[in-house]
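Peer 1: Need coordinates for the below:
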Amino acid sequence: MAQADNFFQLADETQGIPRELGPGVTTRVFPGDQAMLSIVTLEPHAAGAIHSHPEEQWGVMLEGSGIRTQGGEEIPVKKGDFWRSPGDVPHGLRAGPEGCRVLDVFAPPRAAYRVAGKGFATG
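Peer 2: Here you go, the predicted structure:
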């Protein structure tokens, strides 16, 4: 693999494995050997369904704002905030009025996200 194959641009919508997570919620997935990145875009007021998975997940609010639901709590989040979701903890995100973009990091990589598809593929 050429080293150039390991470099990406956040704004380049053609890169990554596309996945539609729900109405108004899309992602581009970048799988690695030990971790996986996902760039999630939520349209204004769009919500990702509450779900869980065994992989640990970290999220960073890159743009916009929203309400992060995790373990039954609702926590407001804005640009620059980041969080950890332990494996098997129910979680989701509802975008604010301007929508939002989030960088998610999964460890280990989620097997179902290695191919294009729809939904959260929680098993």
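Peer 1: from here on, contacts and neighbour counts on C-alpha atoms
Peer 2: Noted.
Peer 1: buried stuff in the longest strand seen in the chain?
Peer 2: Secondary structure assigned by DSSP state E gives strand 91-107 as the longest strand of the chain. Across strand 91-107, burial judged by 16 or more other Cα atoms under 10 Å covers 91-96, 99-107.
Peer 1: quick one more, to check against the first:
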Amino acid sequence: MTASDNFVRPGEADWTPTEPGVKRRILTYNEQLMVVEVAFEEGAVGALHRHPHIQASYVAEGAFEVTISGRTEVLTKGQSFIVPGDEWHGCRALEAGVLIDTFTPMRAEFLAN
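Peer 2: Predicted coordinates for the structure are as follows:
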């Protein structure tokens, strides 16, 4: 995959399984920014992890229990969260749902999958 065009058609992107019940597809990116759609089955877990990228996420569908730096909140459709670089974070889908994750800078390791 090469840096994206200015216009995005999500149906053209491939899904990549990440964890049990979780898959993602890159919607668009350049060196400074990446937008990723992440779909979760009910009960699926995005394990606690950290990375140097700043992450902002929007709950497009469903409900999630989101933990950032030891603080946990329940977020539903239309709500969002931001994760500073190198902070531990993860989530659990309370119902099937979709997150739209944005990263700065882009996640180069996602392109290897």
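Peer 1: Which pair of the buried residues of strand 91-107 of the first structure spans the longest distance?
Peer 2: G96 and A107 (27.1 Å; Cα to Cα).
Peer 1: picking that back up, next structured bit after the longest strand of the first structure?
Peer 2: The element immediately downstream of strand 91-107 of the first structure (helix or strand, assigned by DSSP states H and E) is strand 117-118.
Peer 1: show me where the first structure has strands.
Peer 2: Under the criterion DSSP E, the first structure contains strands at 17-22, 25-31, 36-42, 56-70, 73-78, 82-85, 91-107, 117-118.
Peer 1: Any chance of the ones you listed in CSV with distance to N6 of the first structure as columns?
Peer 2: Below are the strands of the first structure laid out as CSV (distance: least, Cα to Cα, whole Å):
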stretch, distance to N6 of the first structure
strand 17-22, 14
strand 25-31, 10
strand 36-42, 13
strand 56-70, 21
strand 73-78, 29
strand 82-85, 24
strand 91-107, 16
strand 117-118, 22
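Peer 1: Let me know which of those strands is the nearest to A4 of the first structure.
Peer 2: The closest of the strands of the first structure to A4 of the first structure is strand 25-31. By Cα to Cα, the value is 14.2 Å.
Peer 1: and the closest one, what does it pack onto?
Peer 2: Packing partners of strand 25-31 of the first structure (3 or more Cα pairs under 8 Å, 6 or more residues apart in numbering; DSSP states H and E): strand 17-22, strand 36-42.
Peer 1: Looking at those, spot the one closest to W58 of the first structure.
Peer 2: Of all these, strand 36-42 comes closest under Cα to Cα, at 9.5 Å.
Peer 1: quick one: that closest one aligns where in the second structure?
Peer 2: Using TM-score structural alignment, strand 36-42 of the first structure corresponds to residues 34-40 of the second structure.
Peer 1: mean distance, the matching stretch to its aligned residues in the first structure?
Peer 2: Stretch 34-40 of the second structure differs from its equivalent in the first structure by a mean of 0.4 Å after superposition (mean Cα distance after the TM-score superposition for the first structure).
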